[in-house]
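Asker: sequence and predicted structure are below.
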Amino acid sequence: MPDLAPTEITRALEMRRNGQTYRVISRYLRRPVSTIHRSNQRFRKTGTYVNALRVAMIVSFGFVYGLIASRWYGYKVGVRPQNPPSSAKRNNSLNILIVGFDSTSRGGFMLKLPKSFRVLINEMDAVLLKGQVDKNWMSFSYNIVGDGTAEALFPILSGKTDIQHHPHARQMHSKDTLLDPDLFIFQTAREDGYHTAYYEDMPWIGSFQFRYNGFKKRPADHYLRSFFMEESQRGLKWLSGIRRRYCVGEKPTFLVLLDLTRQVLDLILVIHNIIAHLVEARLQGGEFECLHAPLTFLSYFMKVKGKRLCFTFMGDVSHDDFNRISTVDDDLVEFLRHIKQSGYLEDTMLIVMGDHGPRFGPWRESDQGKVDERLPFMSIVLPERLKRERPDALGILQANALVLTTPFDIHTTLLDAMDLSQHASDFVVPNAVLKRGLSLLKQ
C-alpha cells in the first residue's frame, strides 16, 4: 500500500449518530484506475449497423463491503438507418401504427385504462368497434376467431389462419413449424417502400414462438426479439422474483427509456438510441413496475423518414395479471397525446387494440369473463389526410363499428388504407357470398 497523507484517505470506522451505527467505506483518492480491454472488436466497414448492442464491464475491487456493483451491463438499442426501395409515386402513402396489449378486452380496457380511453375517444376521435345488441338480444361486435394470441394476430398481420400457414400449426408445440415472413403484411409493405418494425416483449413465449419455431428470417426491418431475449436472459429474468421481473437496475425500465427517448426524438434519419443500464446492484426499497419500454420504441420509429408500418405488442403488463395494466394508463396517455401534438395523425392510422380478453384467473371463470375473453378491445384513429381524401370513410367506419367484425377485417382495412387492396385475401368461406375479410372503410 503506498504512503498516503491522512487527508487523502477516508478510513473505515464506526460512527454513532442519533442512536444508529454507520460504517464509512474506505476509498483511496489517488490510487490509479486500471482499464483492461479484452477481445474488443472494431467495426471498420462503413455502414455496418445493428439494432442492438450489448456492452459488458467487470470491475475488480480490493474490498467493497458488498455495496458497490462489480458488474455493469449496457444495451444500446435503436432504429438503424435503412432505405427500402420505394417508387416515387408511392412516397406519400399513409403510415400505420398499431399498439397492442395482451389479454385486453373492450370492457377491461375501459375499466383499467380510463384516462387513455377518454383520450382516444374524446381527444383523438377514435372509433371503437363496440357492436350493438339487437331487439332479440343478439350481440354483434368485434370478435376473436380462435383461442389465444397467435389466432388473433395471424389474421391481422397476414389475413390468413394458422392452418393456412402450416397444416400442423394447431399442435400444442409445433416446433418444426417455421413461418414464412413473406406471407405477412410487413413484407407486403416493405415491397412498396415502407420501413417496417415489429416489437414484442416476453420473447420466450412470443406470439409466433411459443407453439411455433418463429420465422424463417427476420419478419421486419426492425425486430427486437434478440434484444429482449438477451435482456431477459431468455426468460430467466421472469423467474427471478417480482423485484427484478419488471425492472432494470434500480430504475423502472419505462422511465429510463422515456427519459432518453425525449432527448433524441428530434433526430431524423440517424440512429435513435436509448441505453438501458442493467446494473447488478442491491435494490433498496419497494417494488418497481417497469412495464412500458415498447411505447418509447414507437416514439423512435415514428421519427424515421419515409413511409412506416409499426406493430408493437406488449404482454408482460397484462398477460399473467390483467390488474397490472392500470399502471400503464398515465404513460399511455402521455404517449397518445405526444402522437397527436406532434402531428403524426395527419398521415398515420393509429390502432390501439387487444388480442383477446383474459384467458385464465377468477374473472375468466365468471359468466362475464367468458364473454370478455371473446371481445377484445379494438379502436381505430383515421389520419386527417385520409378523411380529406375520402370524406365518407369516417362515417362508413362508424357504421361498420356497430356490426359483427373480426381480425380478418382489420387486415383488409390496413391494406385499404395503404392503397394496397390488391394484396388483400380473396378467400371466401364455403357457402358464403362475401369475402372473409372486408375493409371497414367501405360499405
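Answerer: Cool, got the structure. Numbers count the residues shown, from 1 in each chain.
Asker: please count neighbours and contacts with C-alpha atoms only from this point.
Answerer: Noted.
Asker: which secondary structure element contains Thr188?
Answerer: Per DSSP states H and E, Thr188 falls inside helix 185-191.
Asker: helices of the stretch 101-250 of the chain, start to end?
Answerer: 106-112, 114-118, 149-158, 162-165, 185-191, 225-231, 242-245 (DSSP state H, counting those that start in this stretch).
Asker: centre of the chain to the third one, how far?
Answerer: In this view, helix 149-158 has its centroid 16 Å away from the chain centroid, taken as CA atoms, centre = their mean, to the nearest Å.
Asker: neighbours of the nearest residue to Lys160 once chain neighbours are set aside, just the number please.
Answerer: Among residues not flanking Lys160 along the chain, Phe154 sits closest, at 6.0 Å (CA to CA, 6 or more residues apart in numbering). The tally of other residues near Phe154 (other CA atoms under 10 Å) stands at 22.
Asker: adding another structure so you can compare the two:
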Amino acid sequence: MILIRKYLIIFFGVLLIFIWLSHRSKKDDLENSFEYFPPVSKETTLGWVKADFIAREKQLRELVQRGRIAARITADQQETKTESPDDNVADDVIDNFKFENNPSQETKPSRYFVNSTKCKIPYADPFSREAMAVYNPTKLKVCTNTSDLFSVNYDRNTDQFNLHVNREVLRKLNLRVASYKCNYREVTRSVKENPERNSQVHRPVYFDQQCTLPQHVRGIIAECHDANNASRILQRDAFALVHANKKSARIESHPLERQPSVIILGLDSMSRMNFQRIMPETAKFVRQEGWFEMEGYNKMEDSTLLNLMPVLMGQKWKQFYNCDIQSEGCFDQLPFIWKDYKSAGYATALGEDTIDEGLFVAGFPGFAQEPVDYYLRPFLIGISRSMNIYQRFGYQYCIGRRLSISYVNDFCLQFTSRFAKEVDQPMFGFFWSCTFTHDFHFAASSLDAKFVDYLYQLRHHELFDKSIVILMSDHGAQFGELLELPDNFLEERLPMLHIYLPPWFRNTYPNYAEALHKNRNRLSSNFDLHNTLKHILRLNATTQADLPPLASCPTSQSLLHPLPEERSCQDACIGEHWCTCNEFVRQPLTGDIYLLGKLIVYHINRWMLVHQYNHFCQRILLQDMEYAQRKVLYEENGKETMYGSIVTYRLRFRTYPESAKFQTTVRYHRELKTIEGFNVPDISRVNYNRKQAECIDDKIAKKFCFCYPKTKLNGFMDNWKNTKLTTLAT
C-alpha cells in the first residue's frame, strides 16, 4: 500500500510539472504575439503619431483581452470533463486567438458561393460574431406626426386625378384660423438653361374642397393657408402623378406574343451579406417561389455609375467616349437599355431619391432631354426647392412631409398600377435609392418593414403576375466598420442580385427558369445582367448563339442561358482588383512590401499631378502598411505551384494626411521592382469622408484628395501646389 501511494505521489507530481510548463509556454506565446504589429513608418509628423499610437494601443489591449478569455476557457476545460453546448463557442474563441498569434496561418473555407477550378468565392456568413459585434440597427423616423390634409385619387375612366381637402383634418390643424384658401402649383421641368438642376413651379391655382387636375399635370405642390395671411401655411404636401394614355397601349397596336414587363429596384451600396443581416423581412420575401439569388454576382468597378453603366449600356466607362461626357447632350446619345425597350413598345420610367448626387448628374450635366416617358427628377427638384428638408444618414431624408424614398416608391407604384393593372401595356422601370443605404450601412434596418410593405403593395397591383422584377445593388460597403471585418473583400465586391420570374413565364419558358436556377452559384457579372435585359426582348433566342455577342465583353452571356461552370473572372470581364475568385495568402510586411506601398503612393500622386488636382489637393505620403496578401496562382494535388517574377499582391495601407485607408491589387515584378499594368482609378478608398474633398467634383480624384487648409500653406504644401509636369506620360 505504501509503495502504491509513493508511485501516485510521483505520478501527480510529474503531472503538475507538465501542466505548469504547458501554462508557461502559452503565456510566452501571448507575450510574443505582440511582435506581429508592423512598425510605424518614419515619415511621420507630430499631428498623427499620437493618433496612430492610440490606435495601436487599442489593438494591443484587445489582443490581451482575447488572450485572457482564451486562457480562462482553457482552464475551465481542464477543470471539467463534461461537455456543454458552449464547448464549440469556446473552441472557436481559442482558434481565433491562435490565428491572431500567427497571421500567416491560413485556413481553407469549408463552404463557397462559387466552387470550381477557375473560381472559388468563399462563403461569407452575414451573422458572424465579428459582423454582429459592429451591427448597430437604427429606428425609422417619420417626417411628420400630423394627419394628411390632402389626398389624390385616380379616375380610370377619365385618366385624371382628383385632389381632395379633408375638412376634419383642416379644423384640427389650427382652430384660430377663421377662413382659409387652398391651391396647387404644377411642377414641370425647366425650359431654361440646365434643366437637370432646375424645375419650374408654376403660379398657384385656387380651388375649394375638391378639384380635377388636368391630364398634362405630372406633379403638384398643394397647400392651404390663412385667407388673411398667405404666409401662414396650415399644411403643404406634394404628389407625383402618373397618367396612362390608353391609345398608346401596345397590346392594341402590336398584337404580338406576350412580353414580360421589367422592373428594376435598386438599393445602393448593399452587399448580399449586409442585405441578409439588416433587412431580414425583405430577404425573406425574396426567398419565395419564383425568386433566384445570384450568389456569384461580382461587381466590375468602384463607384455606382461605373457599375451601372455595364448593366444599363453594356459598356464600361472607358468604352463609351463617342462624345464628351462632360458636354451637355452626351448622355442623350448613349445606348441606354430603356431606349431598346421604348422601341419595342414599352412604357419607360426612371426615378431616384437623390437630387444633388443623382446617378447621372453628380459631376456630369445629365440629360438634355427627358430620357424616358416618366421621369421623376424634375418633380423632386421642384419640391426640394419649395419644402422643408431634413437631413439624416448624409442625405435628404425628408422632403416636406414624406421620406425621400417614399416619393420613388409611390412613383413606382403608380407606374406599375397604370400599366400592369389598368392598361396592360408592357413597361420598363428603373428605380434607385441610396438615402438609407449609401453612407450608413446599418440604416436600412429601419427601412426593412417599410420596404417589404412596399413589395406587398406591388404584389397587390399585380406586378408579380406579369413582370420580371430585379432587386439589385451596385456594390457593397466601401468604407466603415464592415470593411474592418475578415470578409471585407467580399463585403465590398458582392452586391445583392435577386431576379423574379412570374408564374406564366416559368411555365412558358421552363428552360430559362432552369438556367437561372443553375446560374445561382456560378460566377456572373454586370455584363451578364445586361445581356439578360437584351434577351428578354428576344425570347425566341433559345441558345446563346442566337444572341449577338456583346462587343465590350464577347464572352458574357444572358443569365437565362446556362453559364459555364468553369468560368474565370477574365471570362466574365472582371478586373483583377475586383475579382473574388482568387485565393490569397497572408504575407509578412517585409521591406519589399513597404517599397511596393511607396510605389503605389507615387503613382497616386503622379496621377493627381497629371490631372492637375495638385492645385486643390495635398500630396499624400505613406504612413503604414496594414496587411499584404499574395495571390495563389493555382493548385495541383492540393499544393501551390511555383510562381515566377511577377507576383499579384492585395494590399491595404494608410497615408498621411488624415490616415486615409486604401486597398488595391497590383502585379509586382520582384526583380525589376516595378508595378505592371497599374490603373490608379481602380484603387479602393475604404474610409472615405466626403468633407475632405469638397474642393473638387471628380469622383475618382475625390478618393485621393485632401483639400488644402484655409490657413496659410506651409512650404511643403506650397511647393506641391505649384508643381508642374514636364511630360504628360502617366
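Answerer: Yep, that arrived. Small disclaimer: the values here were computed from a predicted structure and weren't measured.
Asker: what's the TM-score for these two chains?
Answerer: TM-score of the superposed chains, computed with TM-score structural alignment, normalised by the length of the first structure, equals 0.70; 353 aligned residues with a CA RMSD of 3.6 Å.
Asker: what's the match for the residue nearest to Lys160 of the first structure in the second structure?
Answerer: Per TM-score structural alignment, the equivalent position to Phe154 of the first structure in the second structure is Met309.
Asker: quick one: contacts for its match?
Answerer: Met309 of the second structure is in contact with 315-317, counting by CA atoms under 8 Å, 6 or more residues apart in numbering.
Asker: list buried residues within the residues you listed.
Answerer: 315-316 (16 or more other CA atoms under 10 Å).
Asker: ok, and the contacts of Met309 of the second structure in the first structure?
Answerer: Among the contacts of Met309 of the second structure, the ones whose aligned partners also touch in the first structure (both residues aligned by TM-score structural alignment, their matches' CA atoms under 8 Å) are 315-317.
Asker: run the chain-centre distance for stretch 528-543 of the second structure.
Answerer: With CA atoms, centre = their mean, you get 25 Å for stretch 528-543 of the second structure.
Asker: next: stretch 18-35 of the second structure.
Answerer: Here the centre of stretch 18-35 of the second structure is set off from its chain's centre by 44 Å, with CA atoms, centre = their mean.
Asker: what do you get for stretch 49-56 of the first structure?
Answerer: On CA atoms, centre = their mean, the centre of stretch 49-56 of the first structure falls 19 Å from that of its chain.
Asker: rewinding a little: and of the kept ones among the contacts of Met309 of the second structure, the nearest to Arg685 of the second structure?
Answerer: Using CA to CA, Trp317 comes nearest to Arg685 of the second structure of these, at 19.0 Å.
Asker: what about that closest one, distance to Phe99 of the second structure?
Answerer: Applying CA to CA, to the nearest Å, the value for Trp317 of the second structure to Phe99 of the second structure is 41 Å.
Asker: likewise for Asp324 of the second structure?
Answerer: Distance from Asp324 of the second structure to Phe99 of the second structure, by CA to CA: 52 Å.
Asker: same question for Asn322 of the second structure.
Answerer: Taking CA to CA as the measure, Asn322 of the second structure falls 52 Å from Phe99 of the second structure.
Asker: of those two, who's got more company?
Answerer: Ranked by neighbour count (other CA under 10 Å), Asn322 of the second structure and Phe99 place Phe99 first, with 14 against 10.
Asker: which SSE is the more buried one in?
Answerer: Assigned by DSSP H and E, Phe99 of the second structure belongs to helix 87-101.
Asker: tell me the first helix or strand C-terminal of that helix.
Answerer: Next helix or strand after helix 87-101 of the second structure toward the C-terminus (DSSP H and E): strand 112-115.
Asker: thanks a lot, see you next time.
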